[in-house]
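**Student:** what would the 3D arrangement of this be:
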Amino acid sequence: MVGQRRFTVFGVVNALILIAVAISTLYPLLYITAVSVSDTASVTQGEVFLWPHGFNLEAYKDVLFDPKIPRAYLNTIYYTFLGTFINLLFTSVAAYPLSQPQFVGRKFWMLAIVLTMFLQPGIIPNFLIVQKLGLLDSVWALVIPNAIWTFELIILKSFYENMSAQIREAALIDGASEYRILFNIVLPLSKPALASVGLFFFIGHWNSFFSR
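**Tutor:** You can find the predicted model right below:
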């Protein structure tokens, strides 16, 4: 019959998986909402599950009237936008020479960069670097040490490599420098890739609670 909906095993399994994902996504939101309006005693005793016990708005009062909260949000917005801009600038510039086959030591530098994905320095080396650079107690201590992200660098490098080499050769014949080729030709043509990695940068900075 035309228009009759047919149920398949794949469709049923897919629907069950999506329902499970939806429940696992909504549960934390429902739970934290119930906890936020419940009595403190009920929360500490573990009596709250998905429905509030009692009624208490002290948590919302503390958040809405605490002068530290607006300042904290402004700092987060400032750090996020500044960090995203620094990441886009440094990563896009670093990826350009690595995408050129004639770049001397290209494989060595790529190997050294990729190793940073597996060998994390930790807090103490980062602190020592910030201290030696004189960046303590400044916003630059949060954005300069993480100016280039390895995974996003690889994405931009791969995108640059897929561009037509004739465009760069024509610009070089016309007397354009490498900087002009990068900023006037390569980056404008890389807007889709920059938008994608920029979203990663933005979310990463917004969620970086520990470094704040």
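**Student:** for the rest of this, base every contact and every neighbour count on C-alpha atoms.
**Tutor:** Noted.
**Student:** the helices in this structure, which residues?
**Tutor:** 9-36, 40-44, 58-65, 68-98, 106-115, 123-132, 140-143, 150-161, 165-173, 178-181, 187-189, 191-206 (DSSP state H).
**Student:** run the chain-centre distance for the longest one.
**Tutor:** Pointing back at helix 68-98 there. Distance of helix 68-98 from the chain centroid (C-alpha atoms, centre = their mean, to the nearest Å) equals 10 Å.
**Student:** if you count neighbours, what's buried in that helix?
**Tutor:** Judged by neighbour count (16 or more other C-alpha atoms under 10 Å), helix 68-98 contains these buried residues: 76, 79-80, 82-88, 90-93, 95-98.
**Student:** and that helix, what does it pack onto?
**Tutor:** Helices and strands touching helix 68-98, by 3 or more C-alpha pairs under 8 Å, 6 or more residues apart in numbering; DSSP states H and E, are helix 106-115, helix 140-143, helix 150-161, helix 191-206.
**Student:** got those as TSV, with mean neighbour count columns?
**Tutor:** Shown next, in TSV, are those (neighbours: other C-alpha atoms under 10 Å):
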stretch	mean neighbour count
helix 106-115	13
helix 140-143	19
helix 150-161	19
helix 191-206	17
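**Student:** now stretch 203-210, how far from the centre of its chain.
**Tutor:** Remark: stretch 203-210 is offset 7 Å from the chain centroid, using C-alpha atoms, centre = their mean.
**Student:** contact partners of it?
**Tutor:** Contact with stretch 203-210 is made by 76, 77, 79, 80, 83, 84, as judged by C-alpha atoms under 8 Å, 6 or more residues apart in numbering.
**Student:** residue contacts, the second one?
**Tutor:** In this structure, residue 77 makes contact with residue 206, judged by C-alpha under 8 Å, 6+ apart.
**Student:** cool, and the third one?
**Tutor:** Each residue near residue 79 by C-alpha under 8 Å, 6+ apart is listed here: 139, 142, 143, 205.
**Student:** burial of the closest residue to the second one other than its chain neighbours, as a residue count?
**Tutor:** If the residues on either side of it in the chain are set aside, residue 142 comes closest to residue 211, at 7.0 Å by C-alpha to C-alpha, 6 or more residues apart in numbering. As a burial measure, the neighbour count of residue 211 was computed by other C-alpha atoms under 10 Å and equals 10.
**Student:** to compare against the first, here's the next sequence to fold:
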Amino acid sequence: MRDRTPGGRLFDAVNYAILSVVACVCILPFIYVLAVSFTSPEEVARGGLILFPREWSLAAYEYIFSTGTLTNSLLITVYVTVVGTLINLIFTTTMAYPLSRTRLRGRQGVLLGVLITMLFSGGMIPTYFVVSGLGLTNTLWSLMIPSAISAFNLIVLKNFFQQIPSEVEDSAKIDGCNDVEVFFRIALPLSGPAIATFALFYSVDHWNTFFNAVLYLNDSSKWTIQVYLREIVILAQSNIGDSSRLEEMNIQPLTIRMAVVVFATLPIMLVYPFLQKHFVKGVMLGSVKG
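**Tutor:** Predicted coordinates for the structure are as follows:
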């Protein structure tokens, strides 16, 4: 392999410099949030940009964990994320695979209906009436059933299934497999990267669910972690309810907000490395052709 030309080396150097700047711009906010959450109230009160605490403090996290309802809301969010993601994957895969088979009668009509839902929706109030009419209000099912299928993810996964060679399925049928067995034994194992990618998409959506929880859940004991942490931030900012306790613990509202961001973001970020190797491959394979 011949040496790079001076122009090529200069191009690489400029690319590395630009990417380094972009990486710093993306990483610095996370470092700032993490640093402030562990910084003492006195240092936060002095103001300025904090990238590494000079005076460490866990007061913000002690305040967040001081109530038993945090554990309950965390368990509820984990339950909604796990069960909701399973529901999403089951409905999405079982609908995407038949639609990827050109021999399916009425396939184009169903696809048209799916595409229409990507452009038009009934809106918040009609959706609430539907959820209420089904008796799902004030239940955790209201956070999972209405969003059981994402039309965009369905289309991408359908395109992924279409790329599976028909010869593979024909060989399986020659060996005695029916369509259901082909789906479970051939299609699903070959679509691991795509399924892992959409599992990440769905799990992030469920973990961050907030508006639906506020809209459909009236019982505070069923609140998700995002709703509960919002209440903590509101109390800390407005100095109502626990204002005297904040003064006793000498906590700055800013440190509470940053601790809330860390606590709400960290769990789902820890899951990402296990799915990262499938992430790009899964998305690109399903978006090549329609």
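**Student:** wait, doesn't residue 56 of structure 2 sit right on residue 43?
**Tutor:** No - at 9.2 Å, residue 56 of structure 2 does not count as touching residue 43 under the criterion of C-alpha atoms under 8 Å.
**Student:** overlap of the contact sets of the two?
**Tutor:** Here residue 56 of structure 2 and residue 43 have no joint contacts, going by C-alpha under 8 Å, 6+ apart.
**Student:** so what does residue 209 of structure 1 match up with in structure 2?
**Tutor:** Residue correspondence to structure 2 (TM-score structural alignment): residue 209 of structure 1 is matched to residue 210.
**Student:** distance to residue 103 of structure 1 added to the contacts of stretch 203-210 of structure 1, as a markdown table?
**Tutor:** Formatted as a markdown table, the contacts of stretch 203-210 of structure 1 follow (distance: C-alpha to C-alpha, whole Å):
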| residue | distance to residue 103 of structure 1 |
| --- | --- |
| 76 | 38 |
| 77 | 38 |
| 79 | 34 |
| 80 | 33 |
| 83 | 28 |
| 84 | 27 |
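**Student:** relative to residue 35 of structure 1, which of those residues is nearest.
**Tutor:** Nearest to residue 35 of structure 1 among the contacts of stretch 203-210 of structure 1: residue 76, at 25.2 Å, using C-alpha to C-alpha.
**Student:** the nearest residue to that closest one once chain neighbours are set aside and residue 172 of structure 1: what is the separation?
**Tutor:** The shortest distance from residue 76 of structure 1 to any residue other than its chain neighbours is 6.7 Å, reached at residue 206 (C-alpha to C-alpha, 6+ apart). Applying C-alpha to C-alpha, to the nearest Å, the value for residue 206 of structure 1 to residue 172 of structure 1 is 40 Å.
**Student:** ok, now residue 120 of structure 1?
**Tutor:** Distance from residue 120 of structure 1 to residue 172 of structure 1, counting by C-alpha to C-alpha: 39 Å.
**Student:** just want to know which of those two has more residues nearby.
**Tutor:** A count of neighbours by other C-alpha under 10 Å puts residue 172 above the other of residue 120 of structure 1 and residue 172, at 14 against 10.
**Student:** on that earlier part again, can I get the helices and strands packed on helix 68-98 of structure 1 in JSON lines with distance to residue 36 of structure 1?
**Tutor:** Output for these, formatted as JSON lines (distance: least, C-alpha to C-alpha, whole Å):
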{"stretch": "helix 106-115", "distance to residue 36 of structure 1": "43"}
{"stretch": "helix 140-143", "distance to residue 36 of structure 1": "32"}
{"stretch": "helix 150-161", "distance to residue 36 of structure 1": "38"}
{"stretch": "helix 191-206", "distance to residue 36 of structure 1": "23"}
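**Student:** what's the closest of those to residue 48 of structure 1?
**Tutor:** helix 191-206 (29.5 Å).
**Student:** between helix 150-161 and that closest one, find me the angle.
**Tutor:** Helix 191-206 of structure 1 and helix 150-161 are oriented at 170 degrees to each other (axes from the mean of the first three to the mean of the last three C-alpha atoms, to 10 degrees).
**Student:** now helix 191-206 of structure 1: how far from the chain's centre is it?
**Tutor:** For helix 191-206 of structure 1, the distance to the chain centre is 6 Å (C-alpha atoms, centre = their mean).
**Student:** for residue 4 of structure 1, find the nearest of the helices and strands packed on helix 68-98 of structure 1.
**Tutor:** helix 191-206 (40.3 Å).
**Student:** mean per-residue distance, that closest one versus structure 2.
**Tutor:** Once superposed with structure 2, the aligned residues differ from helix 191-206 of structure 1 by a mean of 2.1 Å; criterion: mean C-alpha distance after the TM-score superposition for structure 1.
**Student:** check stretch 11-26 of structure 1 too.
**Tutor:** Relative to structure 2, stretch 11-26 of structure 1 is 2.2 Å off (mean C-alpha distance after the TM-score superposition for structure 1).
**Student:** mind listing what's buried in stretch 118-133 of structure 1?
**Tutor:** Quick answer for stretch 118-133 of structure 1 (16+ other C-alpha under 10 Å): residue 130.
**Student:** return the distance of it from the chain's centre.
**Tutor:** So, by C-alpha atoms, centre = their mean, the centroid of stretch 118-133 of structure 1 is 20 Å from its chain's centroid.
**Student:** got it, and stretch 206-213 of structure 2?
**Tutor:** 10 Å.
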